[in-house]
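>>> let me see the structure of the following:
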Amino acid sequence: MLHEQIKTLRAARGLNQVELAKKLNVSKQSISNWENNNIQPSIEVLVKLARFFSVSTDYLLGLDTRLYLEVTSLHPEEIAHIQMLIDDLKGRTHHA
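Reported below is the predicted structural model:
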């Protein structure tokens, strides 16, 4: 599961393995090995991956399927707009 999560999150960001490796300060071979399920990243790197992709380590490990958006620095009105977009994308827009 971890190998699939890394590959999916990397692709969703539009990054190739070399680009992700540079951002995490690891080798391209490490990324390839993780994605091919040959080896597992260390706990330290797992935390780096979670921070980089803005997901929990539980999400990476397949223990939690929920995803979160970091909106701490946004104004309440901006957060409300994002929630409306999410509702629209889910197809369950609530009309006031």
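>>> all contacts plus neighbour counts: C-alpha atoms, from now on.
Noted.
>>> buried residues of stretch 36-53, list them for me.
For stretch 36-53, the neighbour count (16 or more other Cα atoms under 10 Å) marks 40-41, 46-50 as buried.
>>> all helices of this protein, in order?
2-12, 17-24, 28-35, 43-53, 57-60, 76-90 (DSSP state H).
>>> alongside the first, I'd like the structure of this one:
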Amino acid sequence: MRHNRIKELRTNQNIGVEKLSEKLNIPQSTLTRYENGNIEKGKLPIWQKLANHFNVSVDYLQGVDIENPSVTLKNDVPTEVIYKGKKYKVITNE
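Got it, this is the predicted structure:
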């Protein structure tokens, strides 16, 4: 069972399982199984819905691609990006 990044990304967005499942029209029990790694491969359309929501690749979401950045959000605004092991501050015009 491979570690996926669904819970990490979901909690970074401060969104609960119930709300995300409603938003993406995925049964809550299915989303929980994906998040907990209880579905080995799963269905690509569900992985794609999740990846699109989090704006990441399916590989990254599944824990395969380490090239995609990790983004830290504060009030839904990116504040920090970790890419290829290096930390970058996000500068905004606010």
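>>> mind checking the TM-score on these two?
Once superposed, chain against chain, the TM-score is 0.64 (TM-score structural alignment, normalised by the length of structure 2); 76 aligned residues with a Cα RMSD of 3.0 Å.
>>> kindly reformat the buried residues of stretch 36-53 of structure 1 as JSON lines containing distance to residue 61 of structure 1.
Output for those, formatted as JSON lines (distance: Cα to Cα, whole Å):
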{"residue": "40", "distance to residue 61 of structure 1": "11"}
{"residue": "41", "distance to residue 61 of structure 1": "11"}
{"residue": "46", "distance to residue 61 of structure 1": "9"}
{"residue": "47", "distance to residue 61 of structure 1": "11"}
{"residue": "48", "distance to residue 61 of structure 1": "14"}
{"residue": "49", "distance to residue 61 of structure 1": "11"}
{"residue": "50", "distance to residue 61 of structure 1": "10"}
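>>> and for residue 24 of structure 1, nearest residue in space, chain neighbours not counted?
residue 48 (7.0 Å; Cα to Cα, 6 or more residues apart in numbering).
>>> check residue 12 of structure 2 too.
Nearest non-adjacent residue to residue 12 of structure 2, counting by Cα to Cα, 6+ apart: residue 73, 6.5 Å away.
>>> picking that back up, distance to residue 68 of structure 1 for the helices of structure 1 - can I get that in TSV?
Output for these, formatted as TSV (distance: least, Cα to Cα, whole Å):
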stretch	distance to residue 68 of structure 1
helix 2-12	13
helix 17-24	21
helix 28-35	23
helix 43-53	11
helix 57-60	10
helix 76-90	12
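>>> identify whichever of those lies nearest to residue 67 of structure 1.
helix 57-60 (7.6 Å; Cα to Cα).
>>> residues in contact with that closest one: which ones?
Helix 57-60 of structure 1 is contacted by residues 1-2, 5-6, 46-47, 50, 64-67 when judged by Cα atoms under 8 Å, 6 or more residues apart in numbering.
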